[in-house]
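1. Model the structure of this input:
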Amino acid sequence: MLAIHARYRGRSLRRAELVQRSAHALSTLDGVGEFEVLGVEDICAVIDSAASVCDVVMALLADGEWAIGIGITPGSEVTEPAARGAATAALKTSARAGQVYTKMSVRGRAEEATDIAATFALLGFVLQKRTLEGREATSLVRSGLNQNEAAEQLGISKQAMSQRLQAAGWAAETAGWSLALHLLERANTVAVA
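-> Below you'll find the predicted structure:
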């Protein structure tokens, strides 16, 4: 089972409202359970799939003001409180914005957690270097439009769209997202001896 615990580390004066809105918005993503608001800055939810974890983490990394804990508790007998507990344990009190921390509930698999966190660190770097134009372009392609359709929507040429995607690190994002997905799926399976 997979869970995410995120802590707002931004400077909003209305942080409680922002955290509430964020919890609600993230809960609308496919495969994402209801995000519970814990106090003023923290939200936590059990997530149905590795792909949904990737989507939530990417959204939080793109915002840049959240510290993110991923809890991975493989097995069919795992309870939601155990998964949430692993996510909370991943997120230390000193957790920094834009960082992903991962905790495996299974002994001897800490290296997998480290690899997942490292993959998201690289993705976070790509996302933070993006311009507004790059964010617009990647958002449209991520939503399912092809480059021609996205270029038309933005009122630019296909060549300009291609250049925006290249400058935004779209190829690196898609490769990193795929890697994170596979690592999460592998980590969420029970190792057979």
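2. Could you use CA atoms for every contact and neighbour count after this?
-> Noted.
3. and the spatially most central residue of the chain, what is it in contact with?
-> Nearest to the geometric centre of the chain sits residue 57, at 0.8 Å (Cα atoms, centre = their mean). Counting by Cα atoms under 8 Å, 6 or more residues apart in numbering, residue 57 makes contact with residue 68.
4. Please tell me how far it sits from residue 160.
-> Distance of residue 57 to residue 160, computed by Cα to Cα, to the nearest Å: 28 Å.
5. follow-up on the earlier one: which secondary structure state does the residue nearest to the centre of the chain sit in?
-> State at residue 57, reduced to three classes by DSSP: H, G, I helix; E, B strand; the rest coil: helix.
6. Let me know the distance separating it from residue 164.
-> From residue 57 to residue 164 the distance is 23 Å (Cα to Cα).
7. same check, this time on residue 127
-> With Cα to Cα as the criterion, residue 127 and residue 164 are 13 Å apart.
8. want to put them side by side, so please do this one too:
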Amino acid sequence: MIVITADQQGSRKDADRVDGARELLGPLRWLRSPDRTAGDELQAVTDDAAVAVDAALALLADGHWSVGIGTGPVELPLPDQTRAGRGRAFEAARAAVEAAKGVAVPVQVRGADGAAAGRAEAILSVLGLIVGRRSREGQEVTALLNTGMSITAAAAELGVSRQAASQRAAAAGWSVEPAGRALAVELLGAADVAPAADPGVAR
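-> Predicted coordinates for the structure are as follows:
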């Protein structure tokens, strides 16, 4: 299992952004959808590394979140409310989000396979740096391209020329993103390796 815990940065001086983040992440395929855990925090559970990567990068692009990803076993059945969940993945996500508050690109990964978690963290940090520096126009075009849309179709959707869309995608660093996402998914999946099976838990 993979747990994402995100903590809003500077929440004491900013509007509450939890509901907006829940709406942003809601369409992804969660086992337990993003839930407010404490005033300015949210947490979600998935068994799909691609969902976790998509969520982490969406939060980093938003620019207001420290993101922790934890992998490993959890107690089953999962409770209806994410904040009531228990298990190593929840504990790892908590440790990760606390660590994320002290680094330049605020994302950290903790998992049963520490080496794979560290490599997943490294590529997510690089991708986070890229997506966090994008302009609004760059975010718009890359969001469309990441759905599998062609640059020509994305240009039509945005009402700009193909050349303009290509220039925005290039400025946004999109050319390296698909491969980077695929590597992050592979490494995060590798980090989600439970130790010896425990009763009542699942990966």
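9. tell me how far whatever helix or strand residue 21 of the first structure lives in is from the chain's mean position?
-> Residue 21 of the first structure belongs to helix 15-27 when elements are defined using DSSP states H and E. Offset of helix 15-27 of the first structure from its chain centre (Cα atoms, centre = their mean, to the nearest Å): 15 Å.
10. hmm, who's touching it?
-> 8, 12, 32-37, 40-43, 56.
11. what does stretch 33-43 of the first structure give?
-> By Cα under 8 Å, 6+ apart, the list of residues contacting stretch 33-43 of the first structure reads 5-9, 15-16, 19-20, 23-24, 26-27, 44-48.
12. residue ranges for the strands of the first structure, please.
-> Under the criterion DSSP state E, the first structure contains strands at 2-8, 36-38, 42-47, 66-72, 100-104.
13. any chance of these in JSON lines, plus mean neighbour count and distance to residue 148 of the first structure?
-> Listed next are the strands of the first structure as JSON lines, based on neighbours: other Cα atoms under 10 Å; distance: least, Cα to Cα, whole Å:
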{"stretch": "strand 2-8", "mean neighbour count": "28", "distance to residue 148 of the first structure": "35"}
{"stretch": "strand 36-38", "mean neighbour count": "16", "distance to residue 148 of the first structure": "39"}
{"stretch": "strand 42-47", "mean neighbour count": "24", "distance to residue 148 of the first structure": "33"}
{"stretch": "strand 66-72", "mean neighbour count": "29", "distance to residue 148 of the first structure": "33"}
{"stretch": "strand 100-104", "mean neighbour count": "26", "distance to residue 148 of the first structure": "34"}
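14. so can I have JSON lines of these showing distance to residue 87 of the first structure?
-> What follows is those, written out as JSON lines (distance: least, Cα to Cα, whole Å):
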{"stretch": "strand 2-8", "distance to residue 87 of the first structure": "5"}
{"stretch": "strand 36-38", "distance to residue 87 of the first structure": "13"}
{"stretch": "strand 42-47", "distance to residue 87 of the first structure": "8"}
{"stretch": "strand 66-72", "distance to residue 87 of the first structure": "4"}
{"stretch": "strand 100-104", "distance to residue 87 of the first structure": "7"}
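15. And those: which comes nearest residue 152 of the first structure?
-> Minimum separation from residue 152 of the first structure across those (Cα to Cα) falls at strand 66-72, 33.3 Å.
16. after superposition, how close is the closest one to the second structure?
-> Strand 66-72 of the first structure, aligned to the second structure and superposed, deviates on average by 0.6 Å (mean Cα distance after the TM-score superposition for the first structure).
17. of the strands of the first structure, which approaches residue 175 of the first structure most closely?
-> strand 100-104 (17.9 Å).
18. The residue nearest to the centre of the first structure and residue 26 of the first structure, how far apart?
-> For residue 57 of the first structure, the distance to residue 26 of the first structure - Cα to Cα - is 10 Å.
19. Return the residues in contact with the residue lying farthest from the centre of the second structure.
-> Ranked by distance from the centre of the second structure (Cα atoms, centre = their mean), the top residue is residue 161, with 31.0 Å. Counting by Cα under 8 Å, 6+ apart, residue 161 of the second structure touches residue 155.
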